[in-house]
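Asks: Sharing a model that was predicted from the sequence below.
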Amino acid sequence: MFQVEKCICLVLLFTSTSVYVKGYKVKSISKTVFQWAHSPYWDAGSQTLYFADINGGTVSSYQPSTKKLNTAKVDIENNGTCSVIIPIKGQKNKYAVGVNNCVANITWDGTSSSTSKPSIIVELNQNKTIRTHTGKADPMGRMWIGTVGPFRENSQGQEQPDYYKAGNEYMITASGKAVVKIADVSIPDGLAWNADKTKMYFVDCYEKKIVVYDYDNGSGDISNMKVVFDTKANNIDGYPAGLTIDTEGKLWVAQFFNGTVLRIDPESGKLLKTIEIPAKEATSVAFGGEKLDVLYVTSARIFQHVLPPTKYSGRVFAVTGLKSAGNPVTGYPGQPILAI
């Protein structure tokens, strides 16, 4: 699927679960290893981190106050994929999820080892080889979710023709209708909205670009796309993946196959900071914690045939001590689904 490029070398001080580097601390939240942890979501009300394991078909919850990590298998047909979990506002133990090629809801108490069988809301594509990849709720509480084609390679490790531009980015309306917002995307990934609710940032992972759209919060319409940052043009190895935004309006982007998180100024297009993670397959990011100053980073260990994993690959990390102009960097909690 991906072309492996040269990798940066990390000079880190390791303990059993922590890494200290350049003034900040990277700590594994547990020793649990996931296949493809993705789509972290911070629920401020319960002080809980949620995330999915795409290939594992599971959802997880983690409460920093107790350091308790709970993982549940989602009852998916044919042991399929689960790409995202977002709480549904006002409905206790109800979550919107991406399963296989569908958006569904599940019931889960947050601690049990299994969830209810998903109740399908909408099928995004009749092609069963297409699956959901990641998603978020916009400022109005509408779900946005992307789809990707099969990650298939031939014996030489070359991508198959049916993969390229097989996906779309959808917005799910309150009535459960899926509307294509960005068509023909190979790997739709990170999403974030600015505080003014006038801009939407989007990552096209395969094209190695972070773009911005003008965004209408009432309708969800997007327009006037322009490139904010091109990792290839900036000679940064790997692929931009999951994305979040801080209260200064700066973007934080997990760099897949590079083991880093980038802080980018979307106005100037400048790289401001690089955070090193002890797992090359960094997948996504979200701010959390009581003061929203902890950056949670998910990772994977799925491309071991081209990128040998470390013992930290597939773990979820908490990054603390991040500062800007001497002050702690803070972000925003997750937006729940308001209607679906």
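Replies: Received it, and whenever you're ready, just let me know what you need. Numbering: from 1, shown residues only.
Asks: CA only for contacts and neighbour counts going forward, please
Replies: Noted.
Asks: All the helices of the stretch 51-200 of the chain, residue numbers only.
Replies: For the stretch 51-200 of the chain, helices defined by DSSP state H, counting those that start in this stretch do not occur.
Asks: tell me the strands in it, going along the chain?
Replies: Along the stretch 51-200 of the chain, counting by DSSP state E, counting those that start in this stretch, strands occupy 58-63, 68-73, 82-87, 94-99, 102-107, 119-123, 131-137, 143-148, 167-172, 178-185, 188-193, 199-204.
Asks: Now distance to residue 309 too, for those strands, in a markdown table please.
Replies: As requested, the strands of the stretch 51-200 of the chain are arranged in a markdown table below (distance: least, Cα to Cα, whole Å):
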| stretch | distance to residue 309 |
| --- | --- |
| strand 58-63 | 21 |
| strand 68-73 | 22 |
| strand 82-87 | 21 |
| strand 94-99 | 26 |
| strand 102-107 | 30 |
| strand 119-123 | 34 |
| strand 131-137 | 22 |
| strand 143-148 | 24 |
| strand 167-172 | 28 |
| strand 178-185 | 28 |
| strand 188-193 | 22 |
| strand 199-204 | 24 |
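Asks: of all these, which lies closest to residue 312?
Replies: Taking Cα to Cα, strand 68-73 is the member of these nearest to residue 312, at 16.5 Å.
Asks: which helices and strands does that closest one pack with?
Replies: Here strand 68-73 touches strand 58-63, going by 3 or more Cα pairs under 8 Å, 6 or more residues apart in numbering; DSSP states H and E.
Asks: picking up where we left off before, among the strands of the stretch 51-200 of the chain, which is nearest residue 227?
Replies: In terms of Cα to Cα, the element of those nearest to residue 227 is strand 199-204, at 9.6 Å.
Asks: let's bring in a second one:
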Amino acid sequence: MPDIKKYKITEPYLDLQGGLLEAPFWEKDRNTLRFVDIVKQKLHFVNPSTGPSSHKQWDLDFSVGTTADVQGNDAEFIFGGKRGYGIMKRETGESRWVKDMWSDEERKEDGGGKPGVGKTREVRMRSNDGAVDAAGRYWVGAMNDPVVVEGNITDEGVLFRLDLDLSLHRMKAPVTIPNGTSWTLDNKFMYFTDSPSGEITKYPFELSTGAVDWSKGTTFFKCTYEGGVPDGHAQDEEGCFWVALYGTGKVVRVNVEGEVVAEIELPTRCVTCPGFVGTELFITTAEEGSPEKYPWSVKYQGGLFKVDVGVRGCPLNRFKMEAKA
């Protein structure tokens, strides 16, 4: 068992009291960190060099769960939003939808589906986490929208893949809460998290086609911290993963053998996703769901945190959009 390096964060970098902060993404060329608040429907930006005073936010008309840069297009970025994939202008927040996730049939009333809530599948679903693979495809998971289904989350979720020609593919279903997605440094395996399973699973992956052998999944990491599940994660240049353990107030570094080798302690419990800016790890969190049970977690709930971990993150892939949108 390797020695575990310890880090402790005592206060937030930005005390935002957010609803569900997620998806920290470093715009390296601009040295800007962007991240979202899914519940409060906001998009946030901050310049790590300038500090918290540079923070700005946009109010949106819909939820966004994940964002990615577009190769050759510095004026816009792509996102996974409430109803599908969209493109947003960096300077104005103006957006347009480029691919709906749901079919005409899924836009018809269905009695609430498995949750028994929400007139149509489209209404009761939303995008969650996502990532771009080395070939430039954008993988985004969709799940029941807790705001719509009143917390009654089922396995109606789907992991989608948007290809360069804007064709959409349903890659894995059913899933419940699709989260951290990434690939080994040699792109021979894909890691995928369905949070309620408590595990990150590793699957054989074919980069040239985007195919995943779901029948040969093996457990890469299992959360052993009481009350916790793996949420989002970020990969460093050494191939290790920094995994947010929702419900524990911790982010752990996991080596390629799936062993915990470092642990970051935060002053709030609902940790959602880490993202690298150089050697600094920025960490998003959510509102405390059980404030009476965990009063210690409330003060800095929904904040953005940071810590220098002494290793750089892997460069983030850009979506390679070859079709006009």
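Replies: On my side now, so go ahead. No experiment lies behind these values; they were computed from the predicted model shown.
Asks: that older thread, quickly compare the strands of the stretch 51-200 of structure 1 and say which is most buried.
Replies: Highest mean neighbour count among the strands of the stretch 51-200 of structure 1 (mean count of other Cα atoms under 10 Å): strand 82-87, with a mean of 29.
Asks: That strand corresponds to what range in structure 2?
Replies: Alignment of strand 82-87 of structure 1 against structure 2: residues 64-69, by TM-score structural alignment.
Asks: And for stretch 129-149 of structure 1?
Replies: The aligned range for stretch 129-149 of structure 1 in structure 2 is 124-144, by TM-score structural alignment.
Asks: Quick one: end-to-end length of that stretch, please.
Replies: Criterion Cα to Cα, to the nearest Å; first-to-last residue distance in stretch 124-144 of structure 2 is 6 Å.
Asks: now that stretch: how far from the chain's centre is it?
Replies: Centroid separation for stretch 124-144 of structure 2 versus its chain: 8 Å, with Cα atoms, centre = their mean, to the nearest Å.
Asks: and residue 84 of structure 2, what does it touch?
Replies: Residues in contact with residue 84 of structure 2 (Cα atoms under 8 Å, 6 or more residues apart in numbering) are 97-102, 126-127.
Asks: make it 7 Å
Replies: Going by Cα atoms under 7 Å, 6 or more residues apart in numbering, residue 84 of structure 2 touches 99-101.
Asks: Can you find the partner of it in structure 1?
Replies: Taking TM-score structural alignment, the alignment pairs residue 84 of structure 2 with residue 102 from structure 1.
Asks: who's in contact with the residue positioned nearest the centre of structure 2?
Replies: With distances taken as Cα atoms, centre = their mean, structure 2 has residue 129 as the residue nearest its mean C-alpha position (3.2 Å). Residues near residue 129 of structure 2 by Cα under 7 Å, 6+ apart: 65-66, 140-141, 178-180.
Asks: thinking again about what came up before, list just the one of the strands of the stretch 51-200 of structure 1 that sits closest to residue 311 of structure 1.
Replies: strand 68-73 (18.7 Å).
Asks: If you compare the directions of that closest one and strand 82-87, what angle comes out?
Replies: 120 degrees (axes from the mean of the first three to the mean of the last three Cα atoms, to 10 degrees).
Asks: angle of strand 68-73 of structure 1 against strand 58-63?
Replies: Angle between the axes of strand 68-73 of structure 1 and strand 58-63 is 160 degrees (criterion: the same axes, to 10 degrees).
Asks: what about the aligned residue in structure 2 for residue 249 of structure 1, how many residues close to it?
Replies: Using TM-score structural alignment, the equivalent of residue 249 of structure 1 in structure 2 is residue 239. Residues near residue 239 of structure 2, counting by other Cα atoms under 10 Å, number 17.
Asks: what about residue 239 of structure 2, is that helix, strand or coil?
Replies: coil (DSSP: H, G, I helix; E, B strand; the rest coil).
Asks: For residue 68 of structure 2, see how far away it is.
Replies: Distance of residue 239 of structure 2 to residue 68 of structure 2, given as Cα to Cα: 21 Å.
Asks: likewise residue 231 of structure 2?
Replies: Per Cα to Cα, residue 231 of structure 2 is found 18 Å from residue 68 of structure 2.
Asks: same deal with residue 9 of structure 2?
Replies: 27 Å.
Asks: Could you do residue 282 of structure 2 as well?
Replies: Distance, residue 282 of structure 2 to residue 68 of structure 2, by Cα to Cα: 17 Å.
Asks: for residue 221 of structure 2, same thing?
Replies: From residue 221 of structure 2 across to residue 68 of structure 2, the span is 25 Å (Cα to Cα).
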